[in-house]
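Colleague: Turn this into a model:
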Amino acid sequence: MPKLQTEKLPLSSKDLTQALLDQLKVTVPQIFSEDKIDFTKLREVLGESIQESPERYGLTWAGKREAFRNVQTPSIGTLRPQFGESINWSNAENLIIEGENLEVLKLLQKAYHGKVKLIYIDPPYNTGNEFIYPDNYREGLEEYLQYTKQLSEDGTAASSNRETSGRYHSSWLSMMYPRLFLARNLLKEDGVVMISIDDHEMHNLRLLMDEVFGEENFIATMIWEKGRKNDAKLISVGHEYLLIYARSQQELRNKNTIWREEKPGAREIWNKYLELRQQYGENNLAIEKDLSAWFSSLPKSHPAKKWSRYKRVDAYGPWRDRDISWPGGNGPRYDVIHPKTGLPCAIPEAGWRYSKPEEMQRQIDLGLVEFREDHTQPPFRKAHIRPLANNIEKSLSSDDNEADDEGFATQVRGSYFYKQSQVTVKYLRKLMGAKVFDNPKDYEELAKLFRYLMGGDTSGIVLDFFAGSGSTAEAVLTLNEEDGGNRQFILVQLPEKTDNSKYPTIAHITRDRIRRVINKLNSTEVDSQSFSPNIVKKRGFRAFNLDSSNFKIWQDKENFTSLAQQIEMFANNLMPNRSDDDRLYEIVLKSGLSLASTIEPISVAGELAYALSDGNVVIFLSQRINIEVLREIFNPSIESGRPVPQAILCLDAAFSGNDSLKTNAVLEAQSLGIIFKTV
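Modeller: Below is the predicted model:
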């Protein structure tokens, strides 16, 4: 009888090349010959879709091929938990990861593939400086751990220095290309990526994004004006760009996705209306008079000032008139009887907005159509500042409802906006007690953009792998504070050195800023009616840092003088000076489970184990497994209250060379339909 082999848990990150080949084998198996792609057959399958001309449109640069090879090389690193750097570890779902972001993106592929709703990054702008990121794109984790001429003895990356380089465009593109490729895999089908960039690489980034995401998925380029620079010699360039792409515009269309933002000042108008309604009761004329006076008293800079047309009032609140004709012309034409004259009203040149007379009459009955003095002019529609008020939202037709989920009037964003950068600089300096970071992004503006791009998703994941000072995390926390949402953030930041003794690296700044923000939120009294206690309980983050694996991993460059030396080296594959927590979270990550998973310590026949996913996954870190342990885990006692797990993972060293015990474990797992893997 052949010896059964236990399935080993892969300790490297996902092999993207193999994953693509597996997908092709399912989709077009005929192009394979002896397990290799036959390009002659591939040409036959694709026909005229293949471009074979040497002259073609696209973006290329020195080092592009090498940069892409790094995508194809799996990572053998891991992410080690930093409990002391975290806040509220047991309940937190947010992550802050310290490490080289290309390696981290590789390690996140299994657990977070297709799960991220929004990616926002503010990568280093290419001003000719030497990049802190390595220029040798083939070394992976080892390069991160031992930067050539960029790594000090304590293991932190040195600050970048000015360098004259004739190929800095190529270097920047080689740095961005593999990271964007890997980031795309993490997005949900209806996910979106937004990138801050300036003039130096805007043109190249657009072409690069067209290649990685597809030009059909380009959404918009926004311009963020931050203020005039009066010391400029020729023209003040005070703006940056925000380049926005969808993972799949087709998926957005399939879901009928429409992005809207609340009109600034709408809430203030509504609150003033409620105040006047309380004062005047059902006297709409008195409310209108005072509301008009309130609009007039507002300073020109007040956001509600521009919505002063919402000064008429009815039972649904403040409203303004809107056209009642069919958008674009050639709309339906039918009689609408004026309530006073009894004659048909004049029909708009473009036809009525509502396709059927019955729908028009429904709008009239709801009081959402206002007639003029007589029938010689068409009536007009009412547009309320809060169309969902008084539960009329279900009565409104879909083309007439301009409100978001909270019921305030909404608008589509324009591609240009202004926010002075010094406001953000002063805010961060006050929060941190000193100036610790140059050019931080404005978290309030990011919060508005995140809400807009995420649509109605209040529980999605936001990823930022150039985290900097942590503005993305504060934006996410701010949104959750405003609407009680449960959005989560994942930040990745290289431990780049600073000149600040309190914060040796930028990663230290990132973590401390978010601690301060969370502490500030926790010290503020929260309205229990507005926020779920569970949301408040989850405020915090789990900190991790990139490091080599906690297990000995065979590499091709290993140099052993004898077979005995090899056997001795890997008889126990546990790396020394690593904790059970280090090993636990590496197994969690490389099993494709979330780093934010709830992990419950359990006792199995006197041995410590860990249960995840409501007990459906059990991980053993004990180096001693016996028959009693196996019996208990495969057949949990009623007293334990645990289900029969769907997957069991344990250390290979736990069997201490007892092949018979391991074979019995494999057979038992197979008979019960349980996935059984060793590490």
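Colleague: rest of the way, CA atoms for contacts and neighbours
Modeller: Noted.
Colleague: center of this protein - which residue?
Modeller: Residue closest to the average C-alpha location in the chain (Cα atoms, centre = their mean): Val462, at 2.4 Å.
Colleague: Hmm, Leu479 and that residue touching each other?
Modeller: No: between Val462 and Leu479 there is no contact under Cα atoms under 8 Å: 11.8 Å.
Colleague: what separates Ser86 from Ile518, distance-wise?
Modeller: 11 Å (Cα to Cα, to the nearest Å).
Colleague: Would you mind listing the residues touching both of these two?
Modeller: Between them, Ser86 and Ile518 have Gly540 as joint contacts when contacts are counted by Cα atoms under 8 Å, 6 or more residues apart in numbering.
Colleague: after the one helix or strand Leu649 maps to, next one along is what?
Modeller: In the assignment (DSSP states H and E), Leu649 maps to strand 647-650. In the C-terminal direction, the helix or strand that comes right after strand 647-650 (DSSP H and E) is helix 659-672.
Colleague: And the helix or strand just after that next one, how far out from the chain middle?
Modeller: Past helix 659-672, heading to the C-terminal end, the next element that is a helix or strand (DSSP H and E) is strand 675-678. Relative to the mean C-alpha coordinate of its chain, strand 675-678 is positioned 31 Å out (Cα atoms, centre = their mean, to the nearest Å).
Colleague: let's see this one next to it:
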Amino acid sequence: MPTLRWLTRDDDVRAAESVPYRLLEEVPGLGYGDRDAGNMLIQGDNLEALKALLPYYAGQVRCIYIDPPYNTGSAFEHYDDNLEHSQWLAMMWPRLELLRELLAEDGSIWVSIDDREGHYLKVVMDEVFGRRRFVTTITWQQRTTRENRKVFSEDCERVLLYCKDTEKFGASRNDLPLSDEVRARYSNPDNDPRGPWQSVSLNAQGGHGTKDQFYEFVAPSGKVHQLPNGRCWLYTWPVMQEKIADNRVWFGTSGQNAPRQKKFLSEAKAGLTPNTLWLASDAGTNDEAKKETVKLFGEAVFDTPKPERLLQRILHIATNPGDLVLDSFLGSGTTAAVAQKMGRRYIGIEMGDHAVTHCAPRLQKVVDGEQGGISKAQNWQGGGGFRFYRLGPPVFTEDGQIQPDIRFPVLAAHIWFSETGSPWTQPQPLTPFLGAQGGKGYALLYNGILGDKSASGGNVLTRKTLAAIRAAMGDFTGPLTVYGERTALSDATLKAEQIEFKQTPYDVKARK
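Modeller: Model prediction:
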């Protein structure tokens, strides 16, 4: 397969490996609404944030949408969109690698881009995801007005679509709902009790038919119908007779017209196969998005924001209610807002200060039931909530050891949320047993929680430390997940004790 070469490629394709694992530390005062909703807003460098999410969400994200800087040569207020070409590629490669690892088996990633870097991005994504995982390129009509100040009026952007597994994505993706335009094609001029219908041709190209599909016949009105040159009937004569008897062939109100087949709305496919040309009338425009952001913030936050209707269409195709959506270039927060209104869970990552000044306030308004964008179409009345995080310190030292200043409660809260999706209430006094939820218990042996920091002591799962965990479990007797430095118990003992052991803090820390 062809590969793309640039100045720093050899270093860039290994960059994700060297990114440190960091903790995500909650900032309670910036969260809002129902903290148990499973939604996360993260402020920080998205490369480090993605690495921090990997141990907890690898293989869990159903849909990723990103709108990275386009490298247009313009200077945006919130992004440096004037990166030199090789720097842009260096930025994208490691992020795409981590995003790939976060995708579920039936998941998909959608990337907005224009033609300046779009073709290079296609080659990079072919390498990172594999050419067989390429689904299509969507052309989105981003504007309906003409730009007379340019050589060509640039009216469209692209959305590159890749998936983790082509067959699984194809089987799980959703059709688009029937539009009013499509429904308007159906009527019922003969008052058929089966309801509205539309007529379609009853003949096809002659080269596709058998000899039994070439014939003339007499209609109930007595008129003889012959085939047009080079055509054949869709059905053999016996099948055609059955269709006529069942009132599924339409000869017009006079009964003299050429025969056409009746297709009933009640029997039609529930939706439409998504196409690759998304018109502004269906998916909105940049101008529509600017008006949405002005209404929300009193200003246009970005030069080319994406409208809620574009994200609505993507999430409708790619996800179902309850699925997890990720946007690591969150911008003004559109993806998270749309996910919330559509009943999806979300993780949004934004580096700049406007994670606090724009994203969080926007999502607060969504929780409170704001009625802009797709709210009316989704019958959005408010609800839900999110937790706000910032990147904490690296978990490991350069030689792979856990940082000595990582505190037990910080790591415990993070592990609890990753396992249960709910906040951890710190007990007093602290014990290695974090609690139980959904019939499963969770424990952490870390930072001398049992008062023993020796190499073979309190951070290692032994029969002694297991007894201490059991003592703190109270009445709970179900299966147990234990995080620790290592385990001294055999596989047979772990199985007998219903224990799943995970290396503290990440059993995926050796993943590349």
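Colleague: Which helix in the second structure has the most residues?
Modeller: Assignment by DSSP state H gives helix 85-102 as the longest helix of the second structure.
Colleague: what range in the first structure matches it?
Modeller: Using TM-score structural alignment, helix 85-102 of the second structure corresponds to residues 169-186 of the first structure.
Colleague: Average offset of that stretch relative to the second structure?
Modeller: Once the two are superposed, stretch 169-186 of the first structure sits an average of 1.1 Å from its aligned residues in the second structure (mean Cα distance after the TM-score superposition for the first structure).
Colleague: which parts of that stretch are buried?
Modeller: Of the residues in stretch 169-186 of the first structure, those with enough neighbours to count as buried (16 or more other Cα atoms under 10 Å) are 169-186.
Colleague: what about Pro387 of the first structure, distance to Val666 of the first structure?
Modeller: Here the distance between Pro387 of the first structure and Val666 of the first structure works out to 62 Å (Cα to Cα).
Colleague: Of these two, give the one with the bigger neighbour count.
Modeller: Neighbours were tallied for Pro387 of the first structure and for Val666 using other Cα atoms under 10 Å; the higher tally belongs to Pro387 (26 against 19).
Colleague: what's the burial count for the corresponding residue of the first structure for Val151 of the second structure?
Modeller: With TM-score structural alignment as the criterion, Val151 of the second structure lines up with Leu234 in the first structure. Using other Cα under 10 Å, Leu234 of the first structure is surrounded by 7 other residues.
Colleague: Next up, the contacts around Ser594 of the first structure.
Modeller: Ser594 of the first structure makes contact with 111-112, 588, according to Cα under 8 Å, 6+ apart.
Colleague: try it again with 7 Å
Modeller: Ser594 of the first structure makes contact with Ala111, according to Cα atoms under 7 Å, 6 or more residues apart in numbering.
Colleague: and if you look at the one 5 residues further on?
Modeller: In this structure, Ile599 of the first structure makes contact with 610-612, judged by Cα under 7 Å, 6+ apart.
Colleague: Show me what Trp140 of the second structure aligns to in the first structure.
Modeller: When the two structures are superposed using TM-score structural alignment, Trp140 of the second structure falls opposite Ile223 in the first structure.
Colleague: From Ile244 of the first structure, how far off is that match?
Modeller: Distance of Ile223 of the first structure to Ile244 of the first structure, computed by Cα to Cα: 11 Å.
Colleague: Ok, Ala665 of the first structure next?
Modeller: Spatial separation of Ala665 of the first structure from Ile244 of the first structure under the definition Cα to Cα is 51 Å.
Colleague: Compare the two (neighbour count), which wins?
Modeller: Ile244 (21 against 18).
Colleague: The second structure: which residue goes with the more buried one?
Modeller: When the structures are aligned by TM-score structural alignment, the residue of the second structure matched to Ile244 of the first structure is Leu161.
Colleague: The host helix or strand of that match: average distance to aligned residues in the first structure?
Modeller: Here Leu161 of the second structure sits within strand 156-163, counting by DSSP H and E. Here strand 156-163 of the second structure, set against the first structure after superposition, deviates by a mean of 2.3 Å using mean Cα distance after the TM-score superposition for the first structure.
Colleague: Compute the inter-axis angle for that strand and helix 85-102.
Modeller: For strand 156-163 of the second structure against helix 85-102, the angle between stretch directions is 40 degrees (axes from the mean of the first three to the mean of the last three Cα atoms, to 10 degrees).
Colleague: Please name every helix or strand in contact with strand 156-163 of the second structure.
Modeller: Using 3 or more Cα pairs under 7 Å, 6 or more residues apart in numbering; DSSP states H and E, the elements in contact with strand 156-163 of the second structure are strand 103-113, strand 134-141.
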